[in-house]
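>>> Any chance you could fold what I've pasted below:
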Amino acid sequence: MEPDSTLTPHRNTRARIALTIGDPAGIGPELVQALLDDDALARDVQLVVVGPEDLKPEGLGFWQGPDSPDSTTHLWCPTPGSGRVTMGSAQADCGRTALAALRCGADMAQAGHVAALVTAPVCKEALHLAGEEVEGQTELLGRWAAAKQCEMVAVAGNLRVMLLSRHLSLAAALKEVRRTTIVERLRLLDSTLRAEGIPAPRLAVAGLNPHAGEGGLFGSEETEEIAPAVAEARARGISVHGPISPDRVFLEGARGQWDGILALYHDQGFIPLKLLSEGRGVTLLAGLPYRRLSPVHGTAFDIAGSGRADPTNLRIAVQMAASGGLGSHQAQEEGPSDTLEGVDCDSLSST
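Sure, this is the predicted structure:
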């Protein structure tokens, strides 16, 4: 007798997402608990929370590997360390606990045991106290995955911003504004957005100086480094425009005129993104062999343990991780305005 083709093995129809607890002295654990209590989220997502066992809610099942059942609840993957700590300060033990959870979550994602990794915030000072002197999770995850490039793409609605440099002093960041580095970042941003479901990304590069240099009147970086990099990227088949005055390009991105923007230093990109995101921004790591997202906020030691932390940001990160691509979050498909086509940097002043 032939088997009934309508009967198929039961499979997990929800997206399985690894979620690390972050620094246990920060707001990560209470945000994670809020997501575990979210019945609406549980309909679409099965969380595998990665962190110390003493933070596991009673009744939550343990992760037993990729064959763990599609239960009605989420799962917990215990890692070394303790969540019973003094709240609101950087501590070496908390750094070690956060590192253990992050490494476990990264291994799960790289092995393909989960659809994506979402990470609650860690404290860089605590990581340093634990002996891991890195800028943050980006560098750690890139190193563990042996990634050739690993860069942040911050996302808030239509606005998607990659940074040319991350946690550097402004003086050091300005030295990174070089043609070769800009071209490398544009290639990574283009390929990342394509992999995320945006088939023909429209990119823009922010200027460095007021009014994008005003044709060399306010600095030479636009004419000597940025514009040549844009020309080279175009020659490589990347649809990119710029340099565009930084006081307008991010608003254009938020309105959907650009699929991705390259910001030239950390605060140039994150100030407008956080202002426009209204607490809903997330970061995606480009260059990893798996998808990793996180909220844009930090550990918020000042309110940790008070119950006042808002889980919206982390919830959106999980939902975006479960969606499988940023392309599904595009709100509009309008192209850049005609006035931007072929415009040189000296005509891009706004005031």
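>>> Could you use CA atoms for every contact and neighbour count after this?
OK.
>>> For the nearest residue to G325 once chain neighbours are set aside, give its distance to P121.
Spatial nearest neighbour of G325, excluding adjacent residues (C-alpha to C-alpha, 6 or more residues apart in numbering): E196 at 4.3 Å. According to C-alpha to C-alpha, to the nearest Å, E196 and P121 sit 23 Å apart.
>>> Which of these two has more residues huddled nearby?
P121 (26 against 15; other C-alpha atoms under 10 Å).
>>> State the helix or strand in which the residue most central in space within the chain lies.
Closest to where the C-alpha atoms of the chain average out (C-alpha atoms, centre = their mean) is T283, at 1.7 Å. Secondary structure assignment for T283, by DSSP states H and E: strand 282-286.
>>> What residues sit buried inside the helix or strand that that strand is followed by?
Downstream of strand 282-286, the next assigned helix or strand under DSSP H and E is strand 292-295. Residues of strand 292-295 classed as buried: 292-295 (neighbour count, 16 or more other C-alpha atoms under 10 Å).
>>> Other residues contacting the helix or strand that strand 292-295 is followed by?
Heading C-terminal from strand 292-295, the first helix or strand you meet, by DSSP H and E, is helix 312-323. With C-alpha atoms under 8 Å, 6 or more residues apart in numbering as the contact definition, helix 312-323 has outside contacts at 15-17, 31, 35, 41, 44-45, 115-118, 120, 279-283, 291-297, 326.
>>> Next, the structure of the following sequence, for comparison with the previous one:
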Amino acid sequence: MKHIAPLAITMGDASGIGPEIVAKTLARGGERAIVFGSRVVMEDIVRHLGLELAVRSIATPSQARLADKTIELIETTQIAVPPPLGMVSSISGRAAFDTIVAAVAAAKAGAVSGIVTAPINKEAMAGAGIGYPGHTEILADYGGAERVAMMLANNDIRTVLVTIHASLRNAIEQADFDAQMAAIRLAHEGGQALGIASPRVAVAGLNPHAGEGGLFGDEEIRIIGPAVEAARSEGIDASGPWPGDTVYMQARMGRFDIVVAQYHDQGLIPVKYLGLEEGVNITLGLPFVRTSPDHGTAFDIAGQGIADPASLQTAMAYARRLVTARTRASELERTV
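The predicted structure follows:
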């Protein structure tokens, strides 16, 4: 296999636990990754935690030595003084956004093999005048993807969202036939990227009991069911619509590989209930790999030195797995 470029890790919101879990992860050693963010912030958290880590600034990923006990850092934002921990800061919001944009540019250029993002705060970005509701939308715009989807995964279940960061009222309107088809196709592709040759994709209904034959709503009859049939005609092993209150139990028992959820909380509550330590967010549809931990900025514990880096470390493991799969698939295509 050809040489694989290192991963990029964005430091996330500087007022939250992002820099801490990034530093703790790199302190373990053995990670081929470059941090995108603020040298001032990363040096401050290293001192605060008492870690034996040096912070080395580089201009491009190709300059990285990837030595243990060293944070190789590309400065993407100029912060003179570390922003206050544990509270919303427009400085942190702007820095987080600039860092994501820089990492995306590096990924599109092939300078890094993928991106692992530490948590950001939507309120902080809004305070900085940035109108994106989250990572996914930034990545789609700057990554040049027409349609993306979130896949949340842990050891028990995987789920892909039809709609992402939208009010429930708007999500119902957005969950049209085209959105269903895009999510089902991306779920199929995402399962294959994780090594499942023919993923069994279960599509959750929107209404209680999947509409109960139209008694509790007809979206399942008008939209979701026809999308499932259309996906099956494309060779995708899709089924449904299934009641949202039982489909995850069936997936956990091994009946399905991936569940397509209609809206944010329908998909995320089951994953997060099983624990944040092993939960990973994977963005499907991008021209590069992107993963992130399945938790937020945790302002309530920022700066206390107790943040658990396990979910970030799992996100990095998933990123390496996906990058390797993409590389092998690309090499196979060139030999055919």
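>>> ok, which stretches of structure 2 are helices?
Using DSSP state H, the helices found in structure 2 span residues 18-27, 39-49, 90-108, 122-127, 135-143, 168-174, 177-193, 219, 225-233, 247-252, 264-273, 310-335.
>>> any idea how far the second one is from the chain center?
Going back to what we said before, that points to helix 39-49 of structure 2. When distances are taken as C-alpha atoms, centre = their mean, to the nearest Å, helix 39-49 of structure 2 is centred 25 Å away from the chain's centroid.
>>> Does that helix pack against any helices or strands, and if so which?
helix 18-27, strand 54-57 (3 or more C-alpha pairs under 8 Å, 6 or more residues apart in numbering; DSSP states H and E).
>>> and the helices of structure 2 as CSV, adding mean neighbour count?
Output for the helices of structure 2, formatted as CSV (neighbours: other C-alpha atoms under 10 Å):
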stretch, mean neighbour count
helix 18-27, 24
helix 39-49, 19
helix 90-108, 22
helix 122-127, 19
helix 135-143, 18
helix 168-174, 14
helix 177-193, 22
helix 219, 20
helix 225-233, 18
helix 247-252, 19
helix 264-273, 18
helix 310-335, 18
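>>> Ok, which of the ones you listed comes nearest V162 of structure 2?
V162 of structure 2 lies closest to helix 177-193 among those, at 5.3 Å (C-alpha to C-alpha).
>>> what's the angle from the closest one to helix 310-335?
90 degrees (axes from the mean of the first three to the mean of the last three C-alpha atoms, to 10 degrees).
>>> from the middle of its chain, how far away would helix 177-193 of structure 2 be?
Distance of helix 177-193 of structure 2 from the chain centroid (C-alpha atoms, centre = their mean) equals 16 Å.
>>> Tell me what angle it forms with strand 280-284.
Using the same axes, to 10 degrees, helix 177-193 of structure 2 lies at 120 degrees relative to strand 280-284.
>>> Which part of structure 1 matches helix 177-193 of structure 2?
With TM-score structural alignment applied, helix 177-193 of structure 2 matches the range 179-195 in structure 1.
>>> how big's the offset between the matching stretch and structure 2?
Compared with structure 2 after the fit, stretch 179-195 of structure 1 shows a mean deviation of 2.1 Å (mean C-alpha distance after the TM-score superposition for structure 1).
>>> neighbouring contacts of that stretch?
With C-alpha under 8 Å, 6+ apart as the test, stretch 179-195 of structure 1 has contacts from 153, 162, 164, 199-201, 203, 225-226, 228-230, 232-233, 238, 259-260, 262, 286-287, 325-327.
>>> which residues in structure 1 does stretch 261-275 of structure 2 match up with?
Against structure 1, stretch 261-275 of structure 2 falls on residues 263-277 (TM-score structural alignment).
>>> how far out from the middle of the chain is the matching stretch?
Stretch 263-277 of structure 1 has its C-alpha centroid displaced from the chain centroid by 13 Å (C-alpha atoms, centre = their mean).
>>> Identify the residues contacting it?
Contacts of stretch 263-277 of structure 1 (C-alpha under 8 Å, 6+ apart): 154-157, 159, 161-168, 170, 173-174, 177, 205-208, 246, 250, 254, 281, 296.
>>> circling back: show the contacting residues for the residue nearest to G325 of structure 1.
Counting by C-alpha under 8 Å, 6+ apart, E196 of structure 1 touches 324-327.
>>> count of residues packed around E278 of structure 1?
Applying other C-alpha under 10 Å, we find 10 residues neighbouring E278 of structure 1.
>>> Kindly report the same for S89 of structure 1.
Neighbouring residues of S89 of structure 1 were enumerated by other C-alpha under 10 Å; the total is 19.
>>> Test my guess that it contacts P24.
No. S89 of structure 1 is not in contact with P24 according to C-alpha atoms under 8 Å; the separation is 9.9 Å.
>>> circling back: so how far is G256 of structure 1 from the residue nearest to the centre of structure 1?
18 Å.
>>> do the same with R166 of structure 1
In this structure, R166 of structure 1 and G256 of structure 1 are 24 Å apart, going by C-alpha to C-alpha.
>>> more crowded one of these two?
More crowded of R166 of structure 1 and G256, by other C-alpha under 10 Å: G256, with 22 against 18.
>>> Would you mind measuring from the more buried one to S165 of structure 1?
On the measure of C-alpha to C-alpha, G256 of structure 1 and S165 of structure 1 end up 24 Å apart.
>>> now do V155 of structure 1
Distance of V155 of structure 1 to S165 of structure 1, given as C-alpha to C-alpha: 17 Å.
>>> what's the closest non-adjacent residue to the counterpart of Q149 of structure 1 in structure 2?
Per TM-score structural alignment, the equivalent position to Q149 of structure 1 in structure 2 is R147. Counting by C-alpha to C-alpha, 6+ apart, R147 of structure 2 lies nearest to G285, which is 6.2 Å off, once chain neighbours are set aside.
>>> Using neighbour counts, pick out the buried residues of stretch 237-249 of structure 1.
Going by neighbour count (16+ other C-alpha under 10 Å), the buried part of stretch 237-249 of structure 1 is 238-247, 249.
>>> Make JSON lines out of these and add distance to G136 of structure 1.
Output for those, formatted as JSON lines (distance: C-alpha to C-alpha, whole Å):
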{"residue": "I238", "distance to G136 of structure 1": "30"}
{"residue": "S239", "distance to G136 of structure 1": "31"}
{"residue": "V240", "distance to G136 of structure 1": "29"}
{"residue": "H241", "distance to G136 of structure 1": "31"}
{"residue": "G242", "distance to G136 of structure 1": "30"}
{"residue": "P243", "distance to G136 of structure 1": "29"}
{"residue": "I244", "distance to G136 of structure 1": "29"}
{"residue": "S245", "distance to G136 of structure 1": "30"}
{"residue": "P246", "distance to G136 of structure 1": "26"}
{"residue": "D247", "distance to G136 of structure 1": "28"}
{"residue": "V249", "distance to G136 of structure 1": "27"}
